[in-house]
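K.L.:
Build me a model from this:
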Amino acid sequence: MKRINSDQITTYNSISEFLLSLGKLEVQENDFSISSLDCYLSDEPMKSNPFRTNFFNFLMIVDGAGSYTIDNVLFKLMPASFYFTTPGHLKSFIIEKPWKGFILSFTEKFIKEYYLGNLFKEFPFLVAETTPPIYLNKDMEADVSKRLDTLLEHYQTESKFKYQMITNILIAFLYKVKEMLFEAPRLEGQQFGYSMLVVRFRKYLDDHFRDVISGKVTEIFNGNQIASALAVSADHLGSEVKKETGRTLTKWITDRTIMEAQCLLKNSSLSISEIAYKLTFSDPTNFTKYFKKNTGFSPKQYRDQ
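P.N.:
Just a heads-up that it's a prediction; the model follows:
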């Protein structure tokens, strides 16, 4: 059985990094990707080592067999299996019989560029849940496959409004997932997903940055301030967040700050100085240094891409 990855736990920060680990050298978007599983994964038995990703993955297994493990809980996969994973969780997979179907991947940054709603409030499973696979009947399998095929069709075309259209279709797809989760039978006696503390942290971070962008607060909180707001010690919060997501409190805050900056640079007419002040930097020069340190580009270079 073919084995991928090294013996250490790797965190993939982009879809391209993950594809490269699979030996896929073709260029893919870093923030959104949808592919047919027929040409995505191996056509021979495969076993991965544990790894993490910092993006969302949705898989529709139309045919094939295997399993995946997430946070040490094993789930079997068979034809008509649908499952998804959220950023930060420790996971691995085994392919026993080649999978056919679809794999959809996207980042929080991508969907928030064109969706103005409250993402995690509307779709709380994107924050809180690691869900067992849903085994679909024939009609549901056809419905989900058709929606993913439509996303793939739009992804493979060129249009001035390509990503706006993809996002609208993606939002409709997430509502369908939400509907399926309401209807799926609950597994008794098992808890899946992040601990309540990490869920509270994720939701607090999302609300906090919404307040930053709207001007309701005048500073981006550090880990100590967030821990205080959640009424826990910073050491305990930091330890739990790192253990469950693979990222430190500082990394979560930095990544979110950069994501908000990138969205404003690409999707607003605000000047770089105005963006710096909106993100509570007292000096635009400091914002430029911070942005370049964490992305490799100056804000102007990123905007001009």
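
K.L.:
all contacts plus neighbour counts: C-alpha atoms, from now on.
P.N.:
Will do.

K.L.:
Which residue ranges of the chain form helices?
P.N.:
Listed in chain order, the helices of the chain (DSSP state H) span 15-21, 108-114, 119-122, 125-128, 138-155, 162-183, 196-214, 223-229, 234-245, 249-267, 272-278, 284-295, 299-304.

K.L.:
got TSV for the ones you listed, with distance to Ile9 too?
P.N.:
Putting the helices of the chain into TSV (distance: least, CA to CA, whole Å) gives the following:
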stretch	distance to Ile9
helix 15-21	13
helix 108-114	22
helix 119-122	28
helix 125-128	22
helix 138-155	30
helix 162-183	29
helix 196-214	21
helix 223-229	25
helix 234-245	12
helix 249-267	18
helix 272-278	35
helix 284-295	22
helix 299-304	31
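
K.L.:
With distance to Ile94 and mean neighbour count as new columns, can those be given to me in TSV?
P.N.:
TSV is the format used below for the helices of the chain (distance: least, CA to CA, whole Å; neighbours: other CA atoms under 10 Å):
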stretch	distance to Ile94	mean neighbour count
helix 15-21	15	17
helix 108-114	27	18
helix 119-122	30	14
helix 125-128	24	19
helix 138-155	22	16
helix 162-183	24	15
helix 196-214	28	16
helix 223-229	37	16
helix 234-245	22	17
helix 249-267	30	17
helix 272-278	45	19
helix 284-295	34	16
helix 299-304	38	14
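
K.L.:
please give me the structure for this one as well, since I'd like to look at both together:
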Amino acid sequence: MKIFANIREYFQNIDDNADSFSEYFYITRFSDFVKNRDSREIQREFSQPHKRGFFEIALITQNSDVMNIGEYTFGNVKYSLFTVSPFQVVSFNNSNSLPAGDLPKKDIDGILILFKPSFFTTIRQAYEIQQEFPFFKIHTSPMYNLSQENFADVMQLADQMYAEVKNPALNSTEVVRSFLLILLYKIKRLSRDNTIVATSDRFMAITAKFEHLISINNGDFLSVKEYASQMNISPVYLSECVKKATGKTAQSIIIDHRVLFAQSLLHQSEKPISEIALEMGFIDLSNFTKFFKRNTGLTPKQFRSEKTGKTT
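P.N.:
Model prediction:
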């Protein structure tokens, strides 16, 4: 699966000025983005399941296109907020969801914001972002339907960021950075009923870093001992922290991420289930089927059929 490490690489064939303001921050209006670009070019770049090494916030006034984020599919949305974390599986207008030959429409309106933790001066790791702003955790819903009043409130901040980037002046980076932090805290406030409020204790911080390490491995899931080694702590201490922070074992967290990755591939990819099983590390398809059903209650075929109508 393709992984785009940075913003410039992501827009390599789409927007030559993607990093003109900062290599760690990008903002555009969707209407400007699609207006002068070939729909086939956008479809070619983003239709296949892929991962990105940066965060995304999308404020969408309206959109009739289809977006796939993890196991979720969204289309025909209005006044909606989307949040996507690094290394989540994403695709747009995948042929699983649209008839063959359909292309991105140009009726999308709103603002797209991409950023890497390096854009900030104090919060510089992805897991720190997820710790401070729990709506970025991959087990939370990536979409929030907002009232028009709340949507207008956050859109005003996004508009101010956009204006600052388009007309940079003295200390523009600091101004945009401040607006982005305010926007993130506004979203945190709006999403507080939908997410678990993070704590700042040591157990939660270690668990957040542990989950980040799991997410950045592109289908290569390690053991608790191997993750603990990467974090320079003992497996026993890692397991203790995860248990106190989540109520789950460290191994069950790994399994949760593994299942989520399998669901994303089954939902967004056109690969045969047997090929997905191999990508997940299962040489025997029957073992993959048992693993998936044990953890979801459905076979891979049943899950794919429910999501896409396909059975292979």
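
K.L.:
rewinding a little: what's the closest of the helices of the first structure to Arg52 of the first structure?
P.N.:
Shortest distance between Arg52 of the first structure and those, using CA to CA, is found for helix 234-245: 8.1 Å.

K.L.:
so who does Glu274 of the first structure touch?
P.N.:
If you count contacts by CA atoms under 8 Å, 6 or more residues apart in numbering, Glu274 of the first structure has none.

K.L.:
For Thr288 of the first structure, see how far away it is.
P.N.:
For Glu274 of the first structure, the distance to Thr288 of the first structure equals 12 Å [CA to CA, to the nearest Å].

K.L.:
Nearest approach to Asp63 of the first structure belongs to which of the helices of the first structure?
P.N.:
Of all those, it is helix 138-155 that lies closest to Asp63 of the first structure, at 11.0 Å by CA to CA.

K.L.:
how big is the offset of the closest one relative to the second structure?
P.N.:
Helix 138-155 of the first structure, aligned to the second structure and superposed, deviates on average by 1.4 Å (mean CA distance after the TM-score superposition for the first structure).

K.L.:
neighbouring contacts of that helix?
P.N.:
By CA under 8 Å, 6+ apart, the surrounding residues in contact with helix 138-155 of the first structure are 33-35, 60, 62, 80, 101-102, 104, 162, 165-166, 169-170, 173.

K.L.:
which of those sit farthest apart?
P.N.:
Taking CA to CA, the two most distant members of the contacts of helix 138-155 of the first structure are Ala80 and Lys162; they sit 29.0 Å apart.

K.L.:
returning to what we had before: of all the helices of the first structure, which one is nearest Phe93 of the first structure?
P.N.:
helix 15-21 (13.5 Å).

K.L.:
So which of the helices of the first structure is nearest Asp43 of the first structure?
P.N.:
The closest of those to Asp43 of the first structure is helix 15-21. By CA to CA, the value is 15.1 Å.

K.L.:
And that closest one, what does it pack against?
P.N.:
Identification of packing neighbours for helix 15-21 of the first structure by 3 or more CA pairs under 8 Å, 6 or more residues apart in numbering; DSSP states H and E yields no helix or strand.

K.L.:
Figure out how far it is from the centre of its chain.
P.N.:
In this view, helix 15-21 of the first structure has its centroid 14 Å away from the chain centroid, taken as CA atoms, centre = their mean, to the nearest Å.

K.L.:
cool, and stretch 101-115 of the first structure?
P.N.:
Using CA atoms, centre = their mean, the offset of stretch 101-115 of the first structure from its chain centre is 7 Å.

K.L.:
Glu179 of the first structure -> the second structure?
P.N.:
Aligned counterpart of Glu179 of the first structure in the second structure: Arg189 (TM-score structural alignment).

K.L.:
show me what contacts that match?
P.N.:
Contacts were defined as CA under 8 Å, 6+ apart; by that measure Arg189 of the second structure touches no other residue.

K.L.:
make it 10 Å
P.N.:
By CA atoms under 10 Å, 6 or more residues apart in numbering, the contact set of Arg189 of the second structure is 133, 183.

K.L.:
Spatially nearest residue to the most centrally placed residue in the second structure (excluding sequence neighbours)?
P.N.:
The second structure has Val84 as the residue nearest its centroid, 2.9 Å off, counting by CA atoms, centre = their mean. Spatial nearest neighbour of Val84 of the second structure, excluding adjacent residues (CA to CA, 6 or more residues apart in numbering): Glu56 at 5.0 Å.

K.L.:
In this structure that neighbour contacts Ile113, no?
P.N.:
Yes: the criterion here is CA atoms under 10 Å, and Glu56 of the second structure meets it with Ile113 at 5.7 Å.

K.L.:
Quickly list what's touching both of those two.
P.N.:
The contact lists of Glu56 of the second structure and Ile113 share 26-27, 83, where a contact means CA under 10 Å, 6+ apart.

K.L.:
Any chance of CSV for the residues you listed, columns distance to Asn295 of the second structure?
P.N.:
Compiled in CSV, those are given as follows (distance: CA to CA, whole Å):
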residue, distance to Asn295 of the second structure
Tyr26, 38
Ile27, 39
Thr83, 26
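
K.L.:
which among those end up buried?
P.N.:
26-27, 83 (16 or more other CA atoms under 10 Å).

K.L.:
for the helices of the first structure, which one sits closest to Thr53 of the first structure?
P.N.:
Smallest distance to Thr53 of the first structure across the helices of the first structure (CA to CA): 7.9 Å, for helix 15-21.

K.L.:
Mean per-residue distance, the longest strand seen in the second structure versus the first structure.
P.N.:
When the second structure is parsed with DSSP state E, its longest strand is strand 55-69. On superposition with the first structure, the mean distance recorded for strand 55-69 of the second structure (mean CA distance after the TM-score superposition for the first structure) is 1.4 Å.
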